[in-house]
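[1] here is my input; please provide its structure:
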Amino acid sequence: MRLPTSSPLRSLPWITAAALVLGGCATAPPQAAPVSRLDAVQKAGVLRICTPGDYKPFSFQKPDAGYEGIDVDLMTGFAASLNARPEWVKTSWANLMPDLTAAKCDMAVGGISVTTDRQKLAFFSSAYMVNGKTPIARCADAAKYQTVAQIDKPSVRVIFNPGGSNERFARANFKQAKLTLHGENVTIFDEILANRADVFVTESAEAITQQKLKPGLCAINPDKPLQYGEMAWLLPRDDVAFKSYVDQWLHLSQAGGEFQRVMDRWLK
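    As a prediction, this is how the structure comes out:
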């Protein structure tokens, strides 16, 4: 059959270009799927966990350099589900996100509040606790610090620890009170007892825990926090497989009762 002179098949450049395109599509190698931490942790047998280790009852570093708390117990069980051992990576609240995004650890725990700022840079696990902002003060003064308005006065000395949601809450809500940044979360409660500060606003679980440990301090209305909050674990962004596994493990731990047994061990 003779092709008409107007036929596009008579255009050799067109045929050549089409052949190159089709050939390229046929021979292009498939893109390798990104390696999930789910696979990497199982292969290594080690789960690296960042934590500040200064926040009872979630994660607290002991004098022997070991860790204890709610998240420590839960991470022990979670790591075991991957046939891995937990390896704790000491960090601070200011360096928590930089250390996670720099892949110094596989996840971060230790009483981390869910915030939209953190969500921009990382994934959160499903929230496992509602834990809003609660003032803690000397019991003799508790009646004076029931609300944000009562705390935000020039005569009130508000203390807070750096780098986390406690600092953000204090700076956003207290414009008249005297603000003091205290670098050690472990000793911040002693500052109130020593009358060098009046109020510290933190999560209700920590306020309740510290009033038991520090006679003379009282958590103020922990069942009616000043601001709603949730706690979760911080996970690398875009690792959907790892997040899905973390969430499913947490769900099964809650449904099976182990999660509640850990909570009871530390909060009752």
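
[2] can we go C-alpha only for contacts and neighbour counts from here?
    OK.

[3] what does stretch 112-124 rub up against?
    Contact with stretch 112-124 is made by 97, 101, 127, 165, 229-238, 243, as judged by CA atoms under 8 Å, 6 or more residues apart in numbering.

[4] check stretch 141-158 too.
    135-137, 170, 173-180, 196-200, 218, 220-221, 226.

[5] cool, stretch 169-182 as well?
    Applying CA under 8 Å, 6+ apart, the contact partners of stretch 169-182 are 148, 151-162, 188, 201.

[6] please repeat the previous calculation with a cut-off of 6 Å.
    Stretch 169-182 is contacted from outside by Asp152, Lys153, Pro154, Val156, Arg157, Val158, Ile159, Phe160, Asn161, using CA atoms under 6 Å, 6 or more residues apart in numbering.

[7] pull out the buried members of those residues.
    Asp152, Val156, Arg157, Val158, Ile159, Phe160, Asn161 (16 or more other CA atoms under 10 Å).

[8] which among the residues you listed gets closest to Pro63?
    The shortest approach to Pro63 among the buried ones among the contacts of stretch 169-182 belongs to Asn161, at 20.9 Å (CA to CA).

[9] check contacts around the closest one.
    Contacts of Asn161 (CA under 6 Å, 6+ apart): Leu181, His182, Gly183, Asn185.

[10] Throw those into JSON lines and include secondary structure, neighbour count and distance to Trp88, thanks.
    Output for the contacts of Asn161, formatted as JSON lines (DSSP: H, G, I helix; E, B strand; the rest coil; neighbours: other CA atoms under 10 Å; distance: CA to CA, whole Å):
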{"residue": "Leu181", "secondary structure": "strand", "neighbour count": "13", "distance to Trp88": "27"}
{"residue": "His182", "secondary structure": "coil", "neighbour count": "15", "distance to Trp88": "24"}
{"residue": "Gly183", "secondary structure": "coil", "neighbour count": "12", "distance to Trp88": "21"}
{"residue": "Asn185", "secondary structure": "coil", "neighbour count": "17", "distance to Trp88": "19"}
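
[11] in CSV: those, plus distance to Ser81.
    Converted to CSV, these look like this (distance: CA to CA, whole Å):
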residue, distance to Ser81
Leu181, 40
His182, 38
Gly183, 36
Asn185, 32
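
[12] structure for this one too, so we can compare:
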Amino acid sequence: MGFIKQITAIAAVSIIGLSASMVGASAADKIRIGTEGAYPPFNNLTSDGQLVGFDIDIAKALCEEMKAECEFVTQDWDGMIPALIANKFDAVIASMSITEERLQKVDFTNKYYNTPPAIAVPKDSEIAGVTPADLDGVALGAQSSTTHSNYAEAKFPGADIKLYPTADEYKLDIINGRLGAVIDDVVVLSEWIDSADGACCKILGTLTPDPVINGAGAGIAIRKGSDELKAKFNAAIDAIRANGTYKEINDKYFKFDVYGS
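    You can find the predicted model right below:
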């Protein structure tokens, strides 16, 4: 009986070990994705708490292509990179531009879209153009810790730059007459002015991206050393571009290919 019990115990341990390894493999295929949920049409939280937008649909398509289980974690923009480094999630899909400054802290996949910045102003604005001279002395709003705020600070030294935690907050201030202009992605601004909330304003013009400030497009941020995850994401981006899934998502939101050149 003792020998049989010993064999049974060994078998039980083996089964537990196998189950543990299977759970580990399953857990390895689960990817936690950080996003903001406050940057329409790329990512936004609906009134009932659902995440929607281009970033979200792209993330879901990439996860399906990789056959990985994914879950979303919402995070304020200012804390996005620190939260990634602290392992709150495994990747950031939140319209984060690939810049040299960010590459010092995290790694990136290849881009999954690339659109230029733009300036929007009230419809009755007397501002004539988007040169530094045009915006000299103008209260210019931007979301903080973004390539757009960096661009404003570098290119419009004469402007009175006002920084906001979210895009919604600068939009509210220009609606209420506290700003003379705002800077953001042309798609974000276009989507907004086409809505009832953005009826106050118009696109004054697009800006020529600065490769150092604006980077090489929006990519997926991951922790340093996550080479296998980076390779999987890059392969999945290529795959959805090739099989038509990317175009289907693109056309749901935009009238042009946001992938860029």
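
[13] and the contacts of stretch 141-158 of the first structure, which of them are in helices?
    Secondary structure from DSSP state H places Ala170, Asn173 of the contacts of stretch 141-158 of the first structure in helices.

[14] need the buried ones from the contacts of stretch 141-158 of the first structure selected in PyMOL.
    Of the contacts of stretch 141-158 of the first structure, the buried ones can be selected in PyMOL as follows, counting by 16+ other CA under 10 Å:
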select buried, resi 135+136+137+170+174+177+178+179+180+197+198+199+200+218+220+221+226
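
[15] in strands, which of the contacts of stretch 141-158 of the first structure fall?
    If you go by DSSP state E, these have Pro135, Ile136, Ala137, Lys178, Leu179, Thr180, Val199, Phe200, Cys218 in strands.

[16] list the residues that contact the corresponding residue of the second structure for the second one.
    In other words, Ile136 of the first structure. Under the alignment (TM-score structural alignment), Ile136 of the first structure maps onto Ala120 of the second structure. Contacts for Ala120 of the second structure (CA under 6 Å, 6+ apart) come out as Ala181, Val182, Lys202, Ile203, Leu204.

[17] tell me which of those residues is nearest to Tyr39 of the second structure?
    Among those, Val182 lies closest to Tyr39 of the second structure (CA to CA), at 14.6 Å.

[18] tell me the spacing between the equivalent of the closest one over in the first structure and Asp190 of the first structure.
    Taking TM-score structural alignment, the alignment pairs Val182 of the second structure with Phe200 from the first structure. Per CA to CA, to the nearest Å, Phe200 of the first structure is found 11 Å from Asp190 of the first structure.

[19] any idea how far Gln210 of the first structure is from the counterpart of Leu103 of the second structure in the first structure?
    With TM-score structural alignment as the criterion, Leu103 of the second structure lines up with Gln119 in the first structure. Note on Gln119 of the first structure: its distance to Gln210 of the first structure, by CA to CA, is 29 Å.

[20] quick one: which of these two has more around it?
    Gln210 (18 against 13; other CA atoms under 10 Å).

[21] how close does the aligned residue in the second structure for that one get to Asp107 of the second structure?
    Aligning on TM-score structural alignment places Gln210 of the first structure opposite Trp192 in the second structure. Going from Trp192 of the second structure to Asp107 of the second structure by CA to CA gives 31 Å.

[22] before we move on, what about Ala91 of the second structure?
    On the measure of CA to CA, Ala91 of the second structure and Asp107 of the second structure end up 10 Å apart.

[23] between those two, which one's more packed in?
    Legend: neighbour count by other CA under 10 Å for Ala91 of the second structure and Asp107, higher for Ala91 (29 against 19).

[24] may I ask you to confirm that that one is in contact with Lys224?
    No - the criterion here is CA atoms under 6 Å, and Ala91 of the second structure misses it with Lys224 at 10.9 Å.

[25] what would the ones in strands among the contacts of stretch 141-158 of the first structure look like in a markdown table with distance to Arg261 of the first structure?
    Converted to a markdown table, those look like this (distance: CA to CA, whole Å):
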| residue | distance to Arg261 of the first structure |
| --- | --- |
| Pro135 | 27 |
| Ile136 | 27 |
| Ala137 | 30 |
| Lys178 | 41 |
| Leu179 | 38 |
| Thr180 | 37 |
| Val199 | 32 |
| Phe200 | 29 |
| Cys218 | 26 |
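
[26] of those, closest to Gly53 of the first structure?
    For those, the residue nearest Gly53 of the first structure by CA to CA is Phe200; the value is 18.7 Å.

[27] the closest one against Ile159, yeah?
    Yes - counting by CA under 6 Å, Ile159 is a contact partner of Phe200 of the first structure at 5.3 Å.

[28] where along the first structure do the helices fall?
    12-27, 37-44, 70-81, 96-101, 116-119, 148-151, 165-173, 188-193, 204-213, 240-256, 258-267.

[29] could I get those as JSON lines with distance to Tyr55 of the first structure?
    Output for the helices of the first structure, formatted as JSON lines (distance: least, CA to CA, whole Å):
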{"stretch": "helix 12-27", "distance to Tyr55 of the first structure": "55"}
{"stretch": "helix 37-44", "distance to Tyr55 of the first structure": "26"}
{"stretch": "helix 70-81", "distance to Tyr55 of the first structure": "10"}
{"stretch": "helix 96-101", "distance to Tyr55 of the first structure": "13"}
{"stretch": "helix 116-119", "distance to Tyr55 of the first structure": "19"}
{"stretch": "helix 148-151", "distance to Tyr55 of the first structure": "23"}
{"stretch": "helix 165-173", "distance to Tyr55 of the first structure": "12"}
{"stretch": "helix 188-193", "distance to Tyr55 of the first structure": "11"}
{"stretch": "helix 204-213", "distance to Tyr55 of the first structure": "7"}
{"stretch": "helix 240-256", "distance to Tyr55 of the first structure": "21"}
{"stretch": "helix 258-267", "distance to Tyr55 of the first structure": "13"}
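
[30] of these, which is nearest Pro52 of the first structure?
    Nearest to Pro52 of the first structure among the helices of the first structure is helix 96-101 (7.5 Å), distances taken as CA to CA.

[31] against the second structure, where does that closest one fall?
    Structural correspondence for helix 96-101 of the first structure: residues 80-85 of the second structure, per TM-score structural alignment.

[32] average offset between the matching stretch and the first structure?
    Averaged over the aligned pairs, stretch 80-85 of the second structure sits 0.7 Å from the first structure after superposition, using mean CA distance after the TM-score superposition for the first structure.

[33] tell me how far that stretch lies from the chain's centre.
    Put simply, stretch 80-85 of the second structure sits 13 Å off its chain's centre (CA atoms, centre = their mean, to the nearest Å).

[34] could you pull out the buried residues of that stretch?
    Buried residues in stretch 80-85 of the second structure (16+ other CA under 10 Å): Met80, Ile81, Ala83, Leu84, Ile85.

[35] many thanks, I have nothing further to ask.
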